[in-house]
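J.: could you look at this predicted model? Sequence included:
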Amino acid sequence: MNSQEYMQFYDRVGLLNGWDFSQVRCTSEGVKWNFYDEVIKNCKASDILLDIGTGGGENLLSIATSPALLIGIDLSHAMVETAQKNMQKAAASNVRFMQMDAQQLQFPESFFNVISCKHSPFCVSEVARVLTKDGVFLTQQVRECDKANLAQAFGRGQSTREDGALLDQYMKELRHAGFQDIEYAEYDAVEYYEREEDLLFLLMHTPIIPGFGREEADFRTLQQFIRDYRTDQGIRTNSARFMIVARK
């Protein structure tokens, strides 16, 4: 997808479910961390936290009792609308959601103690600018080898880069921006989708297979994939992630 197609897709998902995949039946083997648990570990009760690419805000709302103030931003108006509805349901008085471009953060310098970003683009120089001197930035991103068997089956996938390219890019950018203490971890876990509809929901609501469903052949390919990779535990694929924790 080009950038315009992706934004249209992203807005559509935002109106539908805000990236809430809680109803999908999926199990994993080999996942090494829960990202927002790691965020909590780096938060003090007095901290102000920024969440970049917050989507429907479900993850941010789940940790609302940890820092003093949490602000979630997203480029998509539909996502922010969903997040605000979720905030009202959760009755979280210390959480705010705003539509904003991560490339141009509309906050003063050294405003946040902690910045998190899960599966969303970010601008390293902007993160460095609005983060306090002793602050911490955490990001989890999708590795290029994620859902490798799906990409092979469909002949296209969300990334055409070599595995590790995005990690190397972000590590270099963080060092250049003045971050001195940078740690990273990665995993490639086995993932099982219990039902056919769980896998279909994933493909319809994520850009794993760009343009999935536009051609009738995609559904034939999906059925063959399910036959090839069905196991007693579910339909098998992989979940590959990396996480960076960086301090100035």
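T.: Cool, the structure landed.
J.: hey, let's count contacts and neighbours off CA atoms from now on
T.: Noted.
J.: regarding L138, what is its secondary structure?
T.: Here L138 takes the strand state, with states given by DSSP: H, G, I helix; E, B strand; the rest coil.
J.: can you show me the helices along this structure?
T.: 3-16, 35-41, 58-62, 77-90, 124-130, 148-154, 165-176, 196-205, 216-229 (DSSP state H).
J.: which stretch among those helices comes nearest S28?
T.: Checking those against S28 by Cα to Cα gives helix 196-205 as the closest, at 13.7 Å.
J.: buried residues in the closest one?
T.: Going by neighbour count (16 or more other Cα atoms under 10 Å), the buried part of helix 196-205 is D198, L199, L200, L202, L203, M204, H205.
J.: returning to that earlier point: would you turn the helices of the chain into TSV with distance to R236?
T.: Converted to TSV, the helices of the chain look like this (distance: least, Cα to Cα, whole Å):
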stretch	distance to R236
helix 3-16	24
helix 35-41	22
helix 58-62	25
helix 77-90	30
helix 124-130	35
helix 148-154	9
helix 165-176	25
helix 196-205	10
helix 216-229	5
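J.: for A189, which of those is the nearest?
T.: In terms of Cα to Cα, the element of the helices of the chain nearest to A189 is helix 148-154, at 11.6 Å.
J.: what residues does the closest one touch?
T.: With contact meaning Cα atoms under 8 Å, 6 or more residues apart in numbering, helix 148-154 is reached by G157, Q158, I208, I209, D218, T221, F225, T237, N238.
J.: one more to weigh against that first structure:
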Amino acid sequence: MTEDDPAALVAALADVHRRTTMVGWDFAVLDGAMTSENPPWDFEADCLAAMRRARTVVDLGTGGGERLAALLDRLPAGTAPSVVATEGWVPNEPVARERLAPYGVPVVPYDAEAAPRLPFADASVDLVMARHEAYDAAEVARVLTPGGAFLTQQVDGRDLVELRDWFGAELLYPEVRLDRARADLERAGLTVVVADEWQGRARFADVEALVTYLALTPWTVPGFEPAAHPGRLAELHRGGAVDVTQVRFRCSARTP
């Protein structure tokens, strides 16, 4: 994008923003245009190891089912546990159902922020996984079997703080932090086994990639519209690549 005229730049970015929508949990449109550092841990490996030990598994906030399908593909044939996925974002539900149907995994509508009670019986699940998904610690503890495990990786509420500073948005979830998560899990009667946090960099190749990301994740800067920020977008455009700060944490916990 080479527009030197701010009005032309904003018009072009507005068109990008309007044409971009998320399907499932697919960021392929940003391949080569967004790079990000990764935490030193391997959350997928943690989940895979836990799945191999479990008989019953719930994947909270499965998105379009992409991640869960990839985990199931890595299990030896005939060894997969009984798995149920949940998803709270309505556009994702049919995508997840279609992707997970070949694995025999049902997708249950569930949003912890709207109705925290999980749709599962007491002490009925060996493993609950939540990657970048809200959860209620007391509900997780309720549905876990004795000796059951909970694994979560979360986007810290201070993630991508630069975007909120640049575009005038409030932190939506300032309470999502490792210390709060750990305290909530312990209050629910779980024993926290692992608790780590990490900060790193994400880089957008240019301002068009940044606007694409904001369109894909409208919750990052709620109500974002390019037309409302011509000066800031022009400044970012002149600077070339755009760097922002990622913040992540993980917890694993077990029932007695």
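T.: Sure thing, it's come through. On a predicted model such as this, the values are computed, not experimentally measured, just so you know.
J.: sorry, back to before: and the helices of the first structure: which comes nearest S22 of the first structure?
T.: Using Cα to Cα, the helices of the first structure put helix 58-62 closest to S22 of the first structure, at 9.7 Å.
J.: list the buried ones in the closest one?
T.: So helix 58-62 of the first structure, judged by 16+ other Cα under 10 Å, has buried residues E58, N59, L60, L61.
J.: so how far is V190 of the first structure from the last one?
T.: Remark: distance between L61 of the first structure and V190 of the first structure (Cα to Cα, to the nearest Å) = 28 Å.
J.: what's the answer for F179 of the first structure, then?
T.: F179 of the first structure is 33 Å from V190 of the first structure, by Cα to Cα.
J.: tell me which of the two has more neighbours.
T.: F179 (19 against 16; other Cα atoms under 10 Å).
J.: OK, contacts around the more buried one?
T.: So F179 of the first structure contacts A128, A246, R247, K248 (Cα under 8 Å, 6+ apart).
J.: now the residue nearest the centre of the first structure, nearest residue through space, not along the chain?
T.: What sits nearest the mean C-alpha location of the first structure, by Cα atoms, centre = their mean, is H119, with 2.4 Å. Counting by Cα to Cα, 6 or more residues apart in numbering, H119 of the first structure lies nearest to Q141, which is 4.6 Å off, once chain neighbours are set aside.
J.: the second structure: which residue goes with that neighbour?
T.: Here Q141 of the first structure is matched to Q154 in the second structure, going by TM-score structural alignment.
J.: that match against R248, yeah?
T.: Yes - with contacts counted by Cα atoms under 8 Å, Q154 of the second structure reaches R248, the gap being 5.7 Å.
J.: what's the match for Q199 of the second structure in the first structure?
T.: So Q199 of the second structure corresponds to D188, using TM-score structural alignment.
J.: how near is its match to W19 of the first structure?
T.: Plainly put, D188 of the first structure is 22 Å away from W19 of the first structure if you go by Cα to Cα.
J.: returning to that earlier point: of the contacts of F179 of the first structure, closest to H77 of the first structure?
T.: A128 (25.1 Å).
J.: still on that earlier bit, and the match of Q199 of the second structure, what is it in contact with?
T.: G30, V31, D146, N238, S239, A240, R241.
J.: let's see it at 7 Å
T.: By Cα atoms under 7 Å, 6 or more residues apart in numbering, the contact set of D188 of the first structure is N238, S239, A240, R241.
J.: where exactly do the strands run in the stretch 1-150 of the second structure?
T.: For the stretch 1-150 of the second structure, the strands defined by DSSP state E, counting those that start in this stretch occupy 34-36, 56-60, 82-87, 107-109, 125-131, 144-155.
J.: the first one packs against which elements?
T.: In this case it means strand 34-36 of the second structure. Under the contact criterion of 3 or more Cα pairs under 7 Å, 6 or more residues apart in numbering; DSSP states H and E, strand 34-36 of the second structure touches strand 191-204.
J.: can you do 10 Å?
T.: Judged by 3 or more Cα pairs under 10 Å, 6 or more residues apart in numbering; DSSP states H and E, the packing partners of strand 34-36 of the second structure are strand 191-204, helix 207-216, strand 242-254.
J.: G88 of the second structure is nearest to which of these?
T.: Relative to G88 of the second structure, the nearest member of these by Cα to Cα is helix 207-216, separated by 16.5 Å.
J.: what is the neighbour count of K44 of the first structure?
T.: Counted by other Cα under 10 Å, the residues lying close to K44 of the first structure total 14.
J.: that one -> the second structure?
T.: Aligning on TM-score structural alignment places K44 of the first structure opposite R52 in the second structure.
J.: repeat for M243 of the first structure
T.: Using TM-score structural alignment, the partner of M243 of the first structure in the second structure is R250.
J.: not counting sequence-adjacent ones, nearest residue to its match?
T.: Nearest non-adjacent residue to R250 of the second structure (Cα to Cα, 6+ apart): Q153, at 4.2 Å.
J.: quick check: that neighbour vs L160 of the second structure, distance?
T.: In this view, Q153 of the second structure and L160 of the second structure are 16 Å apart by Cα to Cα.
J.: what sits against V108 of the second structure?
T.: Residues in contact with V108 of the second structure (Cα atoms under 10 Å, 6 or more residues apart in numbering) are L60, G61, T62, V84, A85, T86, E87, G88, E93, A96, R97, P119.
J.: emit the ChimeraX select command for whichever of these are buried.
T.: This is how ChimeraX selects the buried members of the contacts of V108 of the second structure, with burial counted by 16+ other Cα under 10 Å:
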select :60,61,62,84,85,86,87,88,93,96,97
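J.: would you list the contacts of V108 of the second structure in CSV and tack on distance to V108 of the second structure?
T.: CSV is the format used below for the contacts of V108 of the second structure (distance: Cα to Cα, whole Å):
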residue, distance to V108 of the second structure
L60, 9
G61, 10
T62, 10
V84, 7
A85, 6
T86, 5
E87, 6
G88, 8
E93, 8
A96, 10
R97, 9
P119, 8
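J.: that's all I had, so thanks and see you.
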